[in-house]
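Chemist: After the sequence you'll find the predicted model.
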Amino acid sequence: MSAVTERALAPRAAAPTRRGPSGERAVAVGSHTVLGIWSLLVLLPFAWTLVSSFKTTREIFASPFSLPQEWRFENYVNAWRTAGIGSYFLNSVVVVVCALALTMVMGAMSAYVLARFSFRGRTVLRYLVVAGLTFPVFLAVVPLFFILRQVGVLNTLPGLILSYATYAYPFTVFFLMSFFEELPGEVAEAASIDGASEWRTFFQVMLPMAGPGLAAVAILNFVGLWNQYLLPVVLNSDRDNYVLTQGLGAFASSSGYDVDFGALFAGAVMTILPVLVVYLVFQRRLQGAVAAGGLK
């Protein structure tokens, strides 16, 4: 057989497949365009609020989109002291931190039991948790009002803490159940063989393993509780116990047409900053939880 024939009969190497660069480029450009537009929709109002917090009321109405002629840092002092934002801020921190700690502990324990143990009524309880997510909060404020009044904690910070924790409880349980279900059962069995009780196994072994899920749900709960407005308006009419969202609303409406909009925007910035700080500090935890959930 000649060399020409051998070359003709020899198997040809598969030609390298080429990916369509135009399709990938179109997807990349489209996704970046959508993300860019969304970023502008989020950043521009915040930047406008931040710049307006250093203006006078006259400057805000005369030239709302220009830089201030003089950066008035005293707007933040007026908002903190005169408008009472300082005391409202402290109340919000106390209520949100205590409610977050309570709902994370109780929610994690409930999610662990519903995910790892088999008992009669387990399926019904899981459905009740899902039903709690679909129940609108405005339908629960009237029963909550009468319950808190009967218990004696209406118009108090402990009453708000209990209401906030109850509000965030279904989401916490629903979110954490999937994390506890995917944890390896061999670890819990090994801890049990070593003599660890169920409480010790949960707090020292299983709970740290669900760290990414705990961090993610804590961040989401913090944002939701910090921005909560309906519950404190209905359940807390004592001005000394106002939270930050209530205080800003009362400050905007109490002055009638003579509102210090510079101080009002300064108060709005002080309301937004804690949420941004919490997200920037724990964003890696949140991304890790999302990645872990995608792998599961």
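Modeler: Received the coordinates, thanks.

Chemist: Could you use CA atoms for every contact and neighbour count after this?
Modeler: Fine.

Chemist: count of residues packed around Thr49?
Modeler: By other CA atoms under 10 Å, the residues close to Thr49 number 18.

Chemist: this is the other structure I want to compare:
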Amino acid sequence: MTATELLDQRPDSSTAPPYRPGHARRADRIVSFINGGFLLVWGLITTLPLVWAMLSAFKTNAQFRVDPMGLPDGLAWDNFARAWDEANIGQYFVNSVIVVTMSLAMTMVFSAMLAYALARYTFIGSKVLYYVFLAGLMFPVFLALVPLFFVVRDTGNWPVIGEFMGLNSHVSLALVYTAFSMPFTVFFLTAFFRTLPDTVAEAGIMDGCSHFSLFWRVMLPMAKPGLVSLALFNFLGHWNQYILPVVIMTEDDKRVLAQGLAFLTTSTGFRADWTALFAGLVIALLPVLIVYIAFQKKVQSGLTAGLLK
């Protein structure tokens, strides 16, 4: 076949749609603009109320009633003093720090050990145990409030451990936090541990590591990005928890910060001491901001590592 005949058999280019790369780039720019605009609006909706609350915390009550949306004329630090002392926010803050420290440590240690065993070892009932924890993600906490009250109350009557368990016990509340946080943590850590290379574990075993030391010295440091991300999420959940403390903590000096803020909202509403309420909100918000700013890069690296794997 000659070259002329080959050219004659080519498909008619007039029927094919023209290639216009400029249209594709324009569509990408439109999509990027829409995404950026949505994120900007979402950021403003999230940030502006926080900025307004922080500015209101430095106003006097007279300034807040006259111009609630304006800037403060000065820095009214006595608002924080009233919230810390008179509203007992200081005691609630210390109680929250104690409970969250215990619950976060137990949640991460117990969940990491269990997730590692489920991800790296096969034993009888391992799948059943995994799905039991997975089912815990679908269990609403409101269904457990009444039986939880009686269970925690009865633990106070147990010998030996009853001295530091039961209602109005920080240990009991920390254990409850841990129980409700473990399904979420175990589910994600199990998937993370499964992505770790088997060659590293095999090399550790050949070097003489026991299974216990292999977990603590080799595999757990490799899972640090995922652990940091989940620790931050659990910290936020424990710090802002309100329903569970209401059921367990009934004494005023044992309440946590979320309960204290709810009480402060009611009391300041009758006294019209709104600036003290905003000061209490800022006190509750500061630990969250500090923790997030301190671990922001590690959280982003952990999420990125999990996405790529």
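Modeler: Noted; the coordinates are in hand. The shown structure was predicted, so the numbers you read here are calculated from the model rather than taken from an experiment.

Chemist: TM value for the aligned chains?
Modeler: Taking TM-score structural alignment, normalised by the length of the first structure as the basis, the two superposed chains have a TM-score of 0.91; 283 aligned residues with a CA RMSD of 1.7 Å.

Chemist: Could you look up the SS state of Asp73 of the second structure?
Modeler: coil (DSSP: H, G, I helix; E, B strand; the rest coil).

Chemist: Disregarding residues adjacent in the polypeptide, which is nearest to it?
Modeler: Nearest-residue entry for Asp73 of the second structure: Lys59, 7.1 Å, with adjacent residues in sequence omitted and distances by CA to CA, 6 or more residues apart in numbering.

Chemist: That neighbour corresponds to which position in the first structure?
Modeler: Under the alignment (TM-score structural alignment), Lys59 of the second structure pairs with Lys55 in the first structure.

Chemist: Same question for Ile205 of the second structure.
Modeler: Checking TM-score structural alignment: Ile205 of the second structure goes with Ser192.

Chemist: And Met138 of the second structure, by the same measure?
Modeler: Checking TM-score structural alignment: Met138 of the second structure goes with Thr134.

Chemist: ok, now which ones touch the residue nearest to Asp73 of the second structure?
Modeler: Going by CA atoms under 8 Å, 6 or more residues apart in numbering, Lys59 of the second structure touches 72-76, 275.

Chemist: Mind doing that once more with 7 Å?
Modeler: Listed by CA atoms under 7 Å, 6 or more residues apart in numbering, the contact partners of Lys59 of the second structure are 72, 74-76, 275.

Chemist: Can you tell me the residue that sits opposite Asp273 of the second structure in the first structure?
Modeler: In the first structure, Asp273 of the second structure lines up with Asp260, judged by TM-score structural alignment.

Chemist: Sorry, slip of the keys, the one I care about is Arg82 of the second structure.
Modeler: Matched to the first structure by TM-score structural alignment, Arg82 of the second structure sits across from Asn78.

Chemist: Just want to check the distance between its match and Ser63 of the first structure.
Modeler: Distance of Asn78 of the first structure to Ser63 of the first structure, given as CA to CA, to the nearest Å: 22 Å.

Chemist: And for Leu128 of the second structure, the neighbour number?
Modeler: Slight slip there: residue 128 of the second structure is Val, not Leu. Neighbours of Val128 of the second structure (other CA under 10 Å): 10.

Chemist: and what of Phe54 of the first structure?
Modeler: Phe54 of the first structure has 25 neighbours, counted by other CA under 10 Å.

Chemist: From what I see, it and Trp71 are in contact.
Modeler: Yes: contact status for Phe54 of the first structure versus Trp71: in contact at 5.1 Å, counting by CA atoms under 7 Å.

Chemist: shared neighbours of these two, which are they?
Modeler: Common neighbours of Phe54 of the first structure and Trp71 (CA under 7 Å, 6+ apart) do not exist.

Chemist: center of the first structure - which residue?
Modeler: In the first structure, the centroid-proximal residue (CA atoms, centre = their mean) is Leu220; its distance is 2.0 Å.
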